[in-house]
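In: Here's a sequence, model it:
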Amino acid sequence: MTAKLQNFAMGQWTPGSGPETEILDAVTGELICLAHPGGMDFEGMMQYARSKGNKALRKMTFQERGRMLKALALYLTERKEDFYKLSYRTGATRADSWVDIEGGIGNLFAYASLRRQFPDKPYYVEDEPVGLSKGGTFIGHHLLVPKEGVAVHINAYNFPVWGMLEKIAVNLLAGMPAIVKPATITAFLTEAVVREIINSGLLPEGALQLVTGTGEGILDHVTYQDVVTFTGSAKTGRMLKSHPRLIEEAVPFTMEADSLNSAVLGEDAVPGTPEFDLFIKEIRKEITSKAGQKCTAIRRALVPEKLVEDVQIALGRELAKTTIGNPLAEGVRMGSLVGREQLQKLKDQVAQLARQTPIIYGDLDKVELVGADAQKGAFISPIVMLNQDPFRYTDTHEVEAFGPVATIIPYKTLDEAIELTKMGKGSLVSSIATADAAIAQEFAIGAATHHGRILVLNNDCARESTGHGSPMPMLIHGGPGRAGGGEEMGGVRGVKHFMQRVAIQGSPTMITAITGVYQQGAKQIEKDVHPFRKHFEELEISETWVTHKHTVTEADIANFANVSGDHFYAHVDATSLEGTLFTGRVVHGYYILSKAAGMFVDPKKGPVLLNYGLESCRFTKPVYPGMTIGVKLTVKEKIGQEKRSEEDIAKGIVKWLVDVYDETGETVAIATIMTMVKKLNQDS
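Out: As a prediction, this is how the structure comes out:
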């Protein structure tokens, strides 16, 4: 019996309904499964996600959500070989599948680690407070909370695993559930991964749902609390972006569209240089990886006029080494497109381009294969074209042939190369191969307005560079104009996209109570027990220890200068102060900080395990010999940490506000330090 592609909706697996569509193996043409386009209750799915998944995720802290992602990444890693077996049926080689499968799981790991940049709270206090009054009794702060809706992800066919995981990693860390709608043709692989995610039991009920059909009507029920993301063609993206419901409800919409990405060969990168070889290697890789079916693939190769023939010969030589065929066959480095429908569309696009820009490598109708039949699979040879007049023949900058196709374009000057990259009307990525820093700077600044990412490739970074076509989790993935005008991933920036930012105004004490972060000027809680004698759980936000005082002497300055080796003239030479800001020998700023530490530290062994670092420090007023300083040490923020092993010590990070003041009560130095503090409960 033929399998049927399943949806996961409202906690149940269902095949949907409507006319059957055959999903075929991209390599052999064999039937994989049947898909049904509709029959989904999208309104019910939305309500289920909001009432179940959203409520559960919103209650979890960032630390809990991050640990959930880590556990899920480990769980999927153990089952990755099952995903590889299915991935071959999409026409992908092992290397292609590695990017999709392990790259996607890698995103889960990356965002799991990102939890360390967030508090152990369900919400996020952003940046620093803003003073709104002269006396400091009225301040403002920005707070971010998870939206109360659902993230709807509409994905393309080329990355059925990465396309899903790179997005849900972000919304789950932010505290929002997701409904994922992959392209049907490769959704059998997405379905397999979702089945394992659901089987793991690691996500709260309603945190993830899957639609494998057409998804028609999926946007009819979104609200202003939801977020919609789209990856695919610019044409489809524009259609979705104009959906009446999105406009009426002002729903955030992020679009990451296929674009005419470019790679530039710097004028210094002549044959024989490492950069020339790297450029050729990168073009070859981007043409053949995933059979060119990448939104970031190089479509336009810009080359100095005098080097066009050299590039043509070198690239042809490299492409000739590429064995095409069944991804399971030994030695195959390039597989097929995902289906014969895509193959025909690609041929039509290349034929259109070829009217102005001739094919100089490859053949639309002939391809030598290993272990495969060209009449059954969706195979095509790499195609390289040449546009000798790129300002006249503009199809190169407007028509994207989504497959193993690139066009060589000559340029006269770097300014012209920059202008040609911009003719793509907005791209996800551009790269330049150069060892010349001046060329790199001119290109990067000049091309930045039209690109979401720019890679500068040279021999210094080549060994570790992830390459032109690889978006990284902690950097934005997106681009202006044709590329969609949106941003995905981007580390903390991406997480904020699924949260609502609100400005909170009030007194420092009230803002402290709301944010759970001590605000300077708020009421302080003084206790009889030194805070260094307390465990992590026992410390309270705003708890303050007021130290004894110390009168600074000239001997302190001299001794610190000798110990530190800091003999800056303002500290040691009173005769050199004319024309400066100082009225006498000034105390070292780092002496003040060091002395403050000596004043507030409790030296006995206790729950404080170590000094974790200095987050910020400012010296706000000069200190001269004869002045008296004191310290107020206040618990500013607490961030719990999970145990790395059963033997590990349960602990957390405490941020302390160190306020050093003089005899007038005025602050002379202000710093935030961090300590690692043992927990009372060693089972947590």
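In: all contacts plus neighbour counts: C-alpha atoms, from now on.
Out: Noted.
In: can you give me the strands for the stretch 501-650 of the chain?
Out: 525-526, 543-546, 550-551, 608-619, 628-641 (DSSP state E, counting those that start in this stretch).
In: Single out the most deeply packed of these.
Out: Neighbour counts (mean count of other Cα atoms under 10 Å) averaged over each of the strands of the stretch 501-650 of the chain peak at strand 628-641, with a mean of 23.
In: And the helix or strand harbouring Ile168, what does it pack against?
Out: Under the criterion of DSSP states H and E, Ile168 resides in helix 162-174. If you count contacts as 3 or more Cα pairs under 8 Å, 6 or more residues apart in numbering; DSSP states H and E, helix 162-174 packs onto helix 62-77, helix 103-114, strand 151-154, strand 178-181, strand 486-489, helix 492-496.
In: Kindly calculate the angle that it makes with helix 103-114.
Out: Here the directions of helix 162-174 and helix 103-114 differ by 20 degrees (axes from the mean of the first three to the mean of the last three Cα atoms, to 10 degrees).
In: Figure out how far helix 162-174 is from the centre of its chain.
Out: Centroid separation for helix 162-174 versus its chain: 10 Å, with Cα atoms, centre = their mean, to the nearest Å.
In: between it and helix 62-77, how many degrees?
Out: With the same axes, to 10 degrees applied, the angle from helix 162-174 to helix 62-77 works out at 150 degrees.
In: in helix 162-174, what counts as buried?
Out: In terms of neighbour count (16 or more other Cα atoms under 10 Å), helix 162-174 has its buried residues at 162-174.
In: So what touches that helix?
Out: When contacts are defined by Cα atoms under 8 Å, 6 or more residues apart in numbering, helix 162-174 is touched by residues 57, 62, 65-66, 69, 99-105, 107-108, 111-112, 115, 146, 151, 153, 155-156, 177-178, 180, 182, 190, 207, 473, 488-489, 494-496, 498-499.
In: Alongside the first, I'd like the structure of this one:
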Amino acid sequence: MTQSTLPTLLRPASYVYGTWHSNPDGQTLVDAVYGRPVAVISSEGIDFAQALAYGRQQASALRRLTFHQRARALKALGAYLMERKEAYYELSALTGATRRDSWVDIEGGIGTLFSYASMARRDLPDERFWPDGKVERLGREGTFVGRHLLVPREGVTVQINAFNFPVWGMLEKFAPSFIAGMPSLVKPAPQTAYVTERVVRDMLASGLLPEGALQLVTGDPGDLLDHVEEQDVVAFTGSAATAAKLRVHPNVVARNVPFNTEADSLNASVLGLSVKPEAPEFALFVREVAREMTGKAGQKCTAIRRAIVPGHLVEAVTEGLRRELAKVTLGDPARDDVRMGALVSVEQRERVRETLARLQQEARIVISGEAQLLGGDREKGAFLDPTVLLCDSPLTAKGPHELEAFGPVATLLPYESLDDAVQLAKLGRGSLAGSIVTHDRAEATKLVLGMASTHGRLLVLNRENAKENTGHGSPLPQLNHGGPGRAGGGSELGGLSAVRHHMNRLAVQADPTTLAAITHEYVPGAQVQEDGTHPFRKTFDEIEVGDSLLTHRRTVTEADIVNFANVSGDHFYAHVDEIGAREGIFGKRVAHGYFLLSAAAGQFVWPAPGPVLANYGLEGLRFIEPVGIGDTIRTRLTCKRKIRKDLRPDETRPTGVVEWRAEITNQDGALVATYDILTLVERARDEFDPPADTLSA
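Out: This is a model prediction of the structure:
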């Protein structure tokens, strides 16, 4: 592609209460490269109260799905969108984004769907609720227990998104909300709403989403926040100033609606005091600052705004940045020879210029210039060359720590000690992301712990992780994306913690049997079922939570201990040294803990071939009481919970994982060891399995 292709004037519509709404009149948007009209958006005529009510009413269909069913839908949706990604790239170029910039937005956003689908299948139960934490014993006799449950909020997640990531910004909120069982109403920023609308059209066309799970408003949000209710969630991404206004909206405050903010912040990167100009870390720092300045033309909420460098390296860093930024080609992002495109609009460029002028009251420009434009229109387009400033007195200056030029602008801040570097980083009053570039571990430790309270994420970059690290400004689905103070005090992503944000945490108090019935997980002390059939002779489908086996007894002998010591090589004194053991904490020789596990397995394992295919793991092992020579043990094995496994392409036998609670007791009935065993068990083929003829032989 050599030039951005302008499509027929787009009229992105809104999708609310089950229908598409468009208006021939509205706000005209122009492309960021040549300033040509590209789209007309409007939300005129939309009843926002009805849209929210529709989402709440329809949400029951989404809530009826289990976490695993939602995860499968999310995974399939990701594959569906990935097949259509080129159409999104074509539209994204009109926003001023290069192919590389758009990759983060488009494929990074779709990748978030895959990540949340995987996390949900791996870590959440195949239920509509989420048992949270352990069972708490609330009474002395064990007949009164409690546990927390997470259940979906019965409202709508209202997304108010920024212009810089029209795809990722939506999908990184949609994924955890969908997994949690909450529908989304998406309000993209107007400048790039036509990109969001195209993706939403495909999401709805896929047929993978329950009706009402996704709504879209492309134009002005009108009185939307006047109609949110207690069960709704508002998730905002944008400027700190706008967040401050929306957070105190009278209806949001009156109804105590959860309001999650991810706001632009004055993120910093610190070059370690120990780094030499010839060290790999020096080059890494320079490249990272330059990359963050020019990626998305600097329009990233996580971009490096403040480069904190040792005073004696300021000149070297400046020269390094000058050389690196000289390689940046500016122009039409659809061209293969362009590395940096335009800002999203001329209005945005003018705001950056105004902020840049204010920054110059306390800092001076050390790198600037007007690069040759490779395509695009210098005036009608929203182009701005990378600019680097230097503040000579950063500890007393205010502008660099308060003013954000949301474009390709960064300020160098010199420091003399690590304490000064930490203080400078903290002057940003809360950041989404920070980075520390050093190979000195002591230096990294001091900087990380010093900066920790004011940052949501910190990258320690050095020669060891240079090839694999994802960069200062790249949030990952598994890790926190948010920050304190100016950054908003909220958190997007962060693995399953983002799912929790869309759920209500309930404490349930009951007797063990009732709690087990509610949670579909065995609770110690609950009633069990013993039907005479060994549990290991049952298939995954035949096993029920609470199925139990109480084994025969076995008396531990000295020969058992000696033989196990010889087989294992474990000759710890407490097992084999009569005098040493008598003087130890037990006052006698005791059996190896791992002997007890082996002996218990010998008690409950069914030796013949059957549905149980393999031991899948062991968790939560605790040795509670010592077992000595002459003590008698027996084991109770109880089905704790079941986890269905999807068939992989290389598998032909459907399976599931059964988690068993193992409790070893002595002759007095006292618990001596407890743990959970995971077994891989054969199951019947079901509706979620692919056809047998598509699987490997």
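In: what range in the second structure does the helix holding Ile168 of the first structure sit on?
Out: Here helix 162-174 of the first structure aligns to the second structure at residues 168-180, judged by TM-score structural alignment.
In: mean deviation of the matching stretch from the first structure?
Out: Taken over the aligned residues, the distance from stretch 168-180 of the second structure to the first structure averages 0.4 Å (mean Cα distance after the TM-score superposition for the first structure).
In: Show me where the stretch 351-500 of the first structure has its strands.
Out: 359-361, 369-370, 383-386, 405-411, 430-433, 454-457, 476-479, 486-489, 499-506.
In: and the first one, how far from the chain's centre?
Out: Shown here is strand 359-361 of the first structure, whose average C-alpha point lies 37 Å from the average C-alpha point of the whole chain (Cα atoms, centre = their mean).
In: Over in the second structure, find the residue span that strand aligns onto.
Out: With TM-score structural alignment as the criterion, strand 359-361 of the first structure aligns to 365-367.
In: Quick one: average offset of the matching stretch versus the first structure, please.
Out: Counting by mean Cα distance after the TM-score superposition for the first structure, stretch 365-367 of the second structure comes out at 0.7 Å.
In: what's the neighbour count on whichever residue in the second structure pairs up with Arg453 of the first structure?
Out: Using TM-score structural alignment, the equivalent of Arg453 of the first structure in the second structure is Arg457. Counted with other Cα atoms under 10 Å, the neighbours of Arg457 of the second structure add up to 22.
In: My guess is Arg457 of the second structure contacts Gly430. True?
Out: No. Using Cα atoms under 8 Å, Arg457 of the second structure is not in contact with Gly430, being 10.8 Å away.
In: returning to what we had before: would you reformat the buried residues of helix 162-174 of the first structure as JSON lines and include distance to Leu420 of the first structure?
Out: Converted to JSON lines, the buried residues of helix 162-174 of the first structure look like this (distance: Cα to Cα, whole Å):
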{"residue": "Trp162", "distance to Leu420 of the first structure": "31"}
{"residue": "Gly163", "distance to Leu420 of the first structure": "29"}
{"residue": "Met164", "distance to Leu420 of the first structure": "33"}
{"residue": "Leu165", "distance to Leu420 of the first structure": "34"}
{"residue": "Glu166", "distance to Leu420 of the first structure": "31"}
{"residue": "Lys167", "distance to Leu420 of the first structure": "32"}
{"residue": "Ile168", "distance to Leu420 of the first structure": "35"}
{"residue": "Ala169", "distance to Leu420 of the first structure": "36"}
{"residue": "Val170", "distance to Leu420 of the first structure": "34"}
{"residue": "Asn171", "distance to Leu420 of the first structure": "36"}
{"residue": "Leu172", "distance to Leu420 of the first structure": "39"}
{"residue": "Leu173", "distance to Leu420 of the first structure": "39"}
{"residue": "Ala174", "distance to Leu420 of the first structure": "39"}
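In: where do the strands sit along the stretch 201-350 of the first structure?
Out: 208-210, 227-232, 253-257, 261-265, 298-304, 324-325.
In: what residue of the first structure matches up with Gly610 of the second structure?
Out: Checking with TM-score structural alignment, Gly610 of the second structure has Gly606 as its match.
In: okay, now that match: neighbour count?
Out: Quick note: Gly606 of the first structure (other Cα under 10 Å) scores 13 neighbours.
In: In contact with it, which residues?
Out: Taking Cα under 8 Å, 6+ apart, one finds 532-534 in contact with Gly606 of the first structure.
In: got it, and Ile160 of the second structure?
Out: Per Cα under 8 Å, 6+ apart, neighbours of Ile160 of the second structure: 186-189, 234-237.
In: same thing with Arg582 of the second structure?
Out: Contacts of Arg582 of the second structure by Cα under 8 Å, 6+ apart are 588-589.
In: For the first structure, identify the residue most remote from the centre.
Out: Thr575 (54.1 Å; Cα atoms, centre = their mean).
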